[in-house]
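**Student:** Just need the structure, nothing else, for what follows:
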Amino acid sequence: MKKQSYALGMIETIGFPALVAAADEAAKAADVKVTTYQKADSGIVTIYIIGDVASVKSAVDTGGEAAKRVGQFRHSHVIPRPDDHVIKMLFPELIDDSVENAVNIKQHEIIAKDTSNKEFNKMNLQELRELANSIEGFPLPSDEISRTKKEELLNIIVKFQATKGGEK
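**Tutor:** Okay, the predicted model is just below:
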C-alpha cells in the first residue's frame, strides 16, 4: 500500500458560513489546497485540505479558529501521509496520483522554471528530499535520498532536470 507525501486535513462545521470562513483562513494560513467540501444532514459540512504535513496542521488549526468565530465548529483532524485507499474512498473521481501531483505542482514548477539553483538553495534538506522523492524517474531510491547530503542532492536534482529538459 502506497503512502502519500502529503497530508489530508478536515474541518467540520455546522452551517456553510463557518465552513467558508474556515476554508478562507486555512488557504491564507499556509501553502495548502482546499480541495472540496461534503454536506451531511443537519447542516454539517466538511472541507478537505491537502498539502505538506506542517502546512495542513497549521491551516486546520487556523481554519478551526475562524469557524469558531463565525459559526459552529464541530471537529478537525489531520491525517499525515494517508494511504491511497483513503483518498480513493473520499475522492473516487481522482485517478492515481492526481492529488499528489496537485500538491507537488509548486515544486515541479520550480524545477521547470529554474534549473539555476536559486530556488533550490532556499530549500532546506528535508524539502529537497521530499522534492527528490516526488520526481518521477529520479535516479536515486528513497533510502539513498534520505542519506544524501544537501549539496550532493541539489546537484543530482539539477543534473536530472537538465537531462530531462534536453529530452523534450
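
**Student:** all contacts plus neighbour counts: C-alpha atoms, from now on.
**Tutor:** Will do.

**Student:** Just give me the neighbour total for residue 113.
**Tutor:** 9 (other CA atoms under 10 Å).

**Student:** here's the other one to compare against:
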Amino acid sequence: MPSQSAVGSIETKGFPGVLAAADAMVKAGRVTLVGYIRVGSARFNVNIRGSVSEVKTAMAAGIAAVEKTEGATLESWVIIPRPHENVDTILPIHYTPESEIYRQRVEGGGAPLQSLPGNS
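**Tutor:** Now for the predicted structure:
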C-alpha cells in the first residue's frame, strides 16, 4: 500500500444514493472503487481508495451526489489518510482482484479504456 494512500467511505440509506455516490466519486477523482456493502435494511456503504487529495475531492463529489438523489439519505462518511495496515488487512477496504485493473488505470499503468470490463 503506498504511503500516501487514503480510504474514503460513504454510508447511505437507499441504494440509489450509494450508486450516485460511487459514480460521482470515480468520475471526480483519480480513485478506485474497492467495494460496497449492505450494512442493514436499506443502508449501504461504498469505499474508495487513492491519494489523500484525490480521495478528498472524490468524497466531496460523492456526498453532493447523495444529497441530490431523490429519496437518498447521507448517513455518515469518513476519510482516513494512510490507514494502519491492521485496519487495511481486516476491514473490507483493500484492493480486490476485481478492482485491480481500475487501480492500475488510476495510477497510470493500466489498460486502455476500451479494454476494461464492460466496454466493447
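
**Student:** which residues in the second structure form strands?
**Tutor:** 5-13, 31-40, 43-51, 73-81 (DSSP state E).

**Student:** Export these as CSV, with columns for mean neighbour count and distance to residue 106 of the second structure.
**Tutor:** CSV is the format used below for the strands of the second structure (neighbours: other CA atoms under 10 Å; distance: least, CA to CA, whole Å):
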stretch, mean neighbour count, distance to residue 106 of the second structure
strand 5-13, 23, 13
strand 31-40, 19, 6
strand 43-51, 23, 8
strand 73-81, 16, 18
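
**Student:** Turn those into CSV, including distance to residue 20 of the second structure.
**Tutor:** Shown next, in CSV, are the strands of the second structure (distance: least, CA to CA, whole Å):
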stretch, distance to residue 20 of the second structure
strand 5-13, 10
strand 31-40, 13
strand 43-51, 10
strand 73-81, 11
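
**Student:** Go through those strands and name the closest to residue 59 of the second structure.
**Tutor:** Smallest distance to residue 59 of the second structure across the strands of the second structure (CA to CA): 6.6 Å, for strand 5-13.

**Student:** same for that closest one, what does it pack against?
**Tutor:** The contact analysis (3 or more CA pairs under 8 Å, 6 or more residues apart in numbering; DSSP states H and E) places strand 5-13 of the second structure against helix 15-28, strand 43-51, helix 52-68, strand 73-81.

**Student:** elements contacting the last one?
**Tutor:** With contacts defined as 3+ CA pairs under 8 Å, 6+ apart, strand 73-81 of the second structure has these neighbours: strand 5-13, helix 52-68.

**Student:** Report the separation between the most centrally placed residue in the second structure and residue 108 of the second structure.
**Tutor:** For the second structure, the residue sitting closest to the mean C-alpha position, by CA atoms, centre = their mean, is residue 48 at 2.3 Å. Between residue 48 of the second structure and residue 108 of the second structure the computed distance is 17 Å (CA to CA, to the nearest Å).

**Student:** Right, I'll call it a day here.
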